[in-house]
Each structure stands twice: as structure tokens, then as C-alpha cells.
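Participant: Need coordinates for the following:
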Amino acid sequence: MVAVSTGWSVYVATRFAVMGLSEVAAEDVKEFGIHVTAIAPGVSRTSF
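Facilitator: Reported below is the predicted structural model:
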């Protein structure tokens, strides 16, 4: 994902962190037969 306007840096950084953590966790536990899945829905409009 690439930020297309200002104000997206925190969103992009945290999304990247969650995806990266999920990938590393998957590698750490695969020897035990555990699978890790990250679900990352797209941007949604909120009142925040």
C-alpha cells in the first residue's frame, strides 16, 4: 500500500507492522504445525 495523500503515515506504518509481525510469527510457529493468518480489510469510513 502506498499513501496517496497526507495524514496516512500512521495508518500505513501500523498496517505494515501488523503484516510483518504476522509473517514473522508464522515462521516462528510453523514447526509446531501452527498457521498464522492476518486479515487486513481495506480502508473504511468512520466517525474518527
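
Participant: CA atoms for contacts and neighbours, from now on please.
Facilitator: Fine.

Participant: Give the helix, strand or coil label for S5.
Facilitator: Per DSSP: H, G, I helix; E, B strand; the rest coil, the local secondary structure of S5 is coil.

Participant: Next, count neighbours for it.
Facilitator: 7 (other Cα atoms under 10 Å).

Participant: Another for comparison:
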Amino acid sequence: MRFPELMFLGAVLLWPLVPLYLLCIVWQTDFKLVARSKQRPTEGARS
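Facilitator: Model prediction:
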């Protein structure tokens, strides 16, 4: 297999994972923020 074909195949296989990867990052940061606000509700209300 030539290199451009290999690159194309890799891009096709990895492309659906990109939005999933971004969603994972956003979900992790959201989860941390929610957990932090739940831990210290008084501090969040003051700031």
C-alpha cells in the first residue's frame, strides 16, 4: 500500500473519533466544574 492510501485510510478511520474525543474533553471539564461547585456551594455563591 502506498503512503497516501495509508494516510487516507487512517483519516477515514480516525475522523469519527474526533468529535467523540472533543466531547470527552468537554464532558470531563464540565464534570469537574459541577463536582467543584457541589463541594463548595457557599464559595461559589460568594464569588
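
Participant: TM-score of the superposition?
Facilitator: Superposed pair, TM-score by TM-score structural alignment, normalised by the length of structure 2: 0.52. Supporting alignment: 30 aligned residues with a Cα RMSD of 2.1 Å.

Participant: Report how many residues lie close to R36 of structure 2.
Facilitator: R36 of structure 2 has 13 neighbouring residues, counting by other Cα under 10 Å.

Participant: Just tell me what it corresponds to in structure 1.
Facilitator: Matched to structure 1 by TM-score structural alignment, R36 of structure 2 sits across from A25.

Participant: what about the helices in structure 2?
Facilitator: All helices of structure 2, identified by DSSP state H, fall at 3-14, 17-39, 41-46.

Participant: just to revisit the earlier point, OK, contacts around the match of R36 of structure 2?
Facilitator: V36 (Cα atoms under 8 Å, 6 or more residues apart in numbering).

Participant: change it to 7 Å
Facilitator: Residues near A25 of structure 1 by Cα atoms under 7 Å, 6 or more residues apart in numbering: none.

Participant: do you know how far it is from V18 of structure 1?
Facilitator: 10 Å (Cα to Cα, to the nearest Å).
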